[in-house]
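>>> All I have is the shape, not the residue letters:
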């Protein structure tokens, strides 16, 4: 009887010992399917893509130039008003004009300055809105391009390259995204022209 009990206990131990090993061998296989491999990762440099895109080369550069011209114009007009006010002050201090004339001219300069500030604010708001729309269009193109480049779900993770410290250059899909951005921009432009 002891031999039979001992044999049954030994068989139970062998089965118990084999059971978890089979389960643990299956568990890593299940975990591995949820893991991300190097071939599942891609990086994109959005700033570089957008800076090289046809959208930026045409519309973005023009908008940037328009903004710079407006800023130069505002600075010049402000300098002119300041110079005029300084000349008026100098004339008054030298006694070349009467107090009432100085006050009248000062009032006209202040009115022109207020008018300038009002028009500059309106122009700045318009430029801000144009920049906002441009930025949204660029981001939309970029997102659509990334979705199309990854339409086959080849990449499980696409990371902004500017957030990386170091990465293998083979993971960079920026050129593919740039090509797709340009393709989508051309398609959008044709559709608008129709």
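In hand now; what should we look at? Predicted, not measured: the structure shown is a model, and the values here were computed from it.
>>> make it CA atoms for all contacts and neighbour counts henceforth
Will do.
>>> packing partners for the one helix or strand residue 182 maps to?
Mapping residue 182 onto the secondary structure by DSSP states H and E places it in helix 174-193. Under the contact criterion of 3 or more Cα pairs under 8 Å, 6 or more residues apart in numbering; DSSP states H and E, helix 174-193 touches strand 41-44, helix 46-52, helix 54-55, helix 99-149.
>>> ok, second structure coming up, stack it against the first:
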């Protein structure tokens, strides 16, 4: 009985081996089955930077962030200037140590309030940037799916991982048009 099972098992492996193609032949067929027209790539940075979303909302968010950072820096410089003036007055003997201490405590409270304010504004700006980035990514993915709705591309690659490719495989401009179309539809729906 054991001999029969062993023989049947060997015969089964032999039949399976006869039906299998060599690994090199299988890989060569797989490589040949993917042609240039099955592949495409998208430069998401280009698409998003040129999109109407970035040209309107992205630049506005960027300007808002820059203004906030400049405002924070100006306020911090002002507090630093006041602290330097206070130190100078005390060192020259123009104010008492009691008055210097009171003014120093007031400056510390204002600095703490500024830091708290900067953190809150920073978190708000960070959240707005996160939402903006997610909206851009969502538009990009939806646009790629729409461009490839007919399934002509078996693979669409992000250019950040691309080393070299034929420029005819670049579908970034087509994706950009769809991103702008989707963004316009999104704006009308609001």
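Perfect, I can see it now. Please read all numbers here as calculations on a predicted model, not as lab measurements.
>>> what's the TM-score for these two chains?
Overlay of the two chains. TM-score (TM-score structural alignment, normalised by the length of the second structure): 0.84; 168 aligned residues with a Cα RMSD of 1.9 Å.
>>> Could you check the helix holding residue 182 of the first structure and say which residues are buried?
Going by neighbour count (16 or more other Cα atoms under 10 Å), the buried part of helix 174-193 of the first structure is 174, 177-185.
>>> want to try JSON lines for the helices and strands packed on helix 174-193 of the first structure, with mean neighbour count as columns?
Below are those laid out as JSON lines (neighbours: other Cα atoms under 10 Å):
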{"stretch": "strand 41-44", "mean neighbour count": "20"}
{"stretch": "helix 46-52", "mean neighbour count": "17"}
{"stretch": "helix 54-55", "mean neighbour count": "20"}
{"stretch": "helix 99-149", "mean neighbour count": "15"}
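>>> aligned partner of residue 57 of the second structure in the first structure?
Aligning on TM-score structural alignment places residue 57 of the second structure opposite residue 59 in the first structure.
>>> burial count for that match?
Neighbours of residue 59 of the first structure under the rule other Cα atoms under 10 Å: 12.
>>> Check the gap between the residue most central in space within the second structure and residue 57 of the second structure for me.
Of all residues in the second structure, the one closest to the mean position by Cα atoms, centre = their mean is residue 133, 6.1 Å from it. Distance, residue 133 of the second structure to residue 57 of the second structure, using Cα to Cα, to the nearest Å: 11 Å.
>>> Likewise for residue 148 of the second structure?
According to Cα to Cα, residue 148 of the second structure stands 27 Å off from residue 57 of the second structure.
>>> same thing with residue 158 of the second structure?
For residue 158 of the second structure, the distance to residue 57 of the second structure equals 24 Å [Cα to Cα].
>>> And residue 88 of the first structure, how far from residue 95 of the first structure?
Between residue 88 of the first structure and residue 95 of the first structure the distance, using Cα to Cα, works out to 11 Å.
>>> Over to residue 61 of the first structure?
Using Cα to Cα, we find residue 61 of the first structure at a distance of 51 Å from residue 95 of the first structure.
>>> Which of the two has more residues huddled nearby?
Neighbour tally, residue 61 of the first structure and residue 95, criterion other Cα under 10 Å: the higher count belongs to residue 61, 14 against 10.
>>> Provide the aligned range in the second structure for stretch 149-164 of the first structure.
Under TM-score structural alignment, the match for stretch 149-164 of the first structure is residues 147-162.
>>> Name the residues that touch the matching stretch?
For stretch 147-162 of the second structure, the external contacting residues (Cα atoms under 8 Å, 6 or more residues apart in numbering) are 37-44, 174-175, 178.
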